[in-house]
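Asks: Build me a model:
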Amino acid sequence: MGFLDNLKKQLTLVQVKYLGGHPELSGPSTLGLGSSEGKLILNAGIRPLLEIPLSDIVGLTLEKASHRSAGKAAAGAIIGGALTGGIGLLAGAAFGGRKKDDSVIVLTVKYGVANVDLFFSGANIDTAKTYPQVAKLLH
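Replies: Sure, this is the predicted structure:
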C-alpha cells in the first residue's frame, strides 16, 4: 500500500475516542474506525488494532447524557453582573452554564460466549454527530 493509499484510508476513518470495554484494548485513546471486507476495523493511525466481523456486532446505541456546571454558571453570573450590570448577570449565567455533552456511543459485540460493550465518544466533534458516521460503517 502506497503513501496515497494510506492517506486516503486515514481520511475515510471516523475519528472517535475509545473509552474502554474490550478485553484486548486499553483505553482511553483516539482511534479511527473504518470498515472493509465485512469487518469493523479499529485503527491507531494506519495500524489496525482490532478487526471485528460485522456479523459479531450485536448492537449500536447512543446513550445521551449531558450536565450543566452550576459552579461555572455562578462564576459567569458574578463576572457578567460585575462588568455590565443586571443584563450581564443573566448573560454570564447562561454562557457560564452551557451544557457539556457526556453522550457515549455503545457498540455491543460478541466476544467468545459473552457480549462486551465498547464505549466511544466523539474525538473532534460532539458524540451525537459522530454516531451516524459510526452507524454508516456497519451497513
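Asks: CA atoms for contacts and neighbours, from now on please.
Replies: Will do.
Asks: which residues touch residue 20?
Replies: 26, 27, 28, 118, 119, 120 (C-alpha atoms under 8 Å, 6 or more residues apart in numbering).
Asks: what about it, distance to residue 119?
Replies: As judged by C-alpha to C-alpha, to the nearest Å, residue 20 and residue 119 stand 6 Å apart.
Asks: what does residue 133 give?
Replies: 15 Å.
Asks: what does residue 23 give?
Replies: 12 Å.
Asks: more neighbours, those two?
Replies: residue 119 (22 against 9; other C-alpha atoms under 10 Å).
Asks: Enumerate every residue touching the residue nearest to residue 133 when sequence neighbours are not counted.
Replies: Once flanking residues are discounted, residue 133 sits nearest to residue 14: 6.7 Å by C-alpha to C-alpha, 6 or more residues apart in numbering. Counting by C-alpha under 8 Å, 6+ apart, residue 14 touches 32, 33, 34, 130, 133, 134.
Asks: remind me, longest helix of this structure?
Replies: The helix that spans the most residues within the chain, counting by DSSP state H, is helix 70-84.
Asks: Another sequence for comparison is provided below:
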Amino acid sequence: MSLFKNLFKNRTKSKQTKKTKAKKHKNLISKLDNFSETYKRDFGLEIMHLGGFPKIKANKNIRITKAGAGRLKINGYPVKVIHIEWNEKGKRSVGKAATGAVVAGVATGGFGAIVGAAVGGRNKDNSTCVMIVEYTNVNYTVYLRGNQKKYNELVYLMS
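Replies: The predicted model follows:
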C-alpha cells in the first residue's frame, strides 16, 4: 500500500511542479515583453536614412529615439515631427522569376518550374517612411527605408 501512496504523492507533486513552472514561464514572458517595450523606448529604432536630414549622409543606418510626445532624436539631434507617412512600394523581378522557372524546371520537371518561378520572382520591399520634421526652426522632409513594421515602431516612439 505504501508503494501506491508514494506513486500518487509523486504524481501530485509533478502536477504542482508543472503548474508552478507554467506560472513562472508566463511571468518571465511578461517581464521580457516589458523589457522589449522599454528597450524600444530607450534605445530606439535602427533604420536606413535615404536622405533629407542635413546633418546625416544619405544611405546610412541611423538610430531614432524618443524625446517626448511628438518629438524624436535622430542620431541625437532633437526634432519635432510634423507629419509622418508610409509609402508602400514593391518590385517583382520578372527576369529572376523566369530564370528560377527554367533552372527548377530542368532540375525537377514541371512542378519545379512553378516553384522556381515563385521563389525566383519574390517581391523586393522598397517601401519608405516619409517624415516632415522641424530642426532648428527649418522643416525638412526625411526619407527612411522601412517596411510597415518599422513604420509602426516609429509611430510607437512618437507616442
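Asks: compared with the second structure, how much does the longest helix of the first structure deviate?
Replies: The superposed helix 70-84 of the first structure is, by mean C-alpha distance after the TM-score superposition for the first structure, a mean 0.6 Å from where its aligned residues fall in the second structure.
Asks: which parts of that helix are buried?
Replies: 72, 73, 74, 75, 76, 77, 78, 79, 80, 81 (16 or more other C-alpha atoms under 10 Å).
Asks: Where does it end up in the second structure?
Replies: Aligned by TM-score structural alignment, helix 70-84 of the first structure falls on residues 94-108 of the second structure.
Asks: residue boundaries of the strands in the first structure?
Replies: 14-20, 29-36, 39-44, 47-53, 57-63, 66-68, 99-101, 104-111, 114-122 (DSSP state E).
Asks: Including distance to residue 6 of the first structure, could these go into a markdown table?
Replies: Formatted as a markdown table, the strands of the first structure follow (distance: least, C-alpha to C-alpha, whole Å):
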| stretch | distance to residue 6 of the first structure |
| --- | --- |
| strand 14-20 | 15 |
| strand 29-36 | 13 |
| strand 39-44 | 12 |
| strand 47-53 | 10 |
| strand 57-63 | 26 |
| strand 66-68 | 36 |
| strand 99-101 | 32 |
| strand 104-111 | 26 |
| strand 114-122 | 22 |
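Asks: quick check, distance from stretch 64-74 of the first structure to the centre of its chain.
Replies: 19 Å (C-alpha atoms, centre = their mean, to the nearest Å).
Asks: Show residues contacting that stretch.
Replies: 92-104.
Asks: from the residues you listed, which would you call buried?
Replies: Among these, those classed as buried by 16+ other C-alpha under 10 Å are 92, 93, 94, 96, 97, 101, 103, 104.
Asks: separation between the residue of the first structure positioned farthest from its centre and residue 91 of the first structure?
Replies: Using C-alpha atoms, centre = their mean, the residue of the first structure lying farthest from its centre is residue 85. It sits 39.0 Å away. Going from residue 85 of the first structure to residue 91 of the first structure by C-alpha to C-alpha gives 10 Å.
Asks: Kindly report the same for residue 77 of the first structure.
Replies: Residue 77 of the first structure is 7 Å from residue 91 of the first structure, by C-alpha to C-alpha.
Asks: Residue 68 of the second structure is in contact with residue 156, isn't it?
Replies: No - using C-alpha atoms under 8 Å, residue 68 of the second structure is not in contact with residue 156; the gap is 11.5 Å.
Asks: ok, residue 89 of the first structure touching residue 75?
Replies: No - counting by C-alpha under 8 Å, residue 89 of the first structure does not reach residue 75; the two are 9.7 Å apart.
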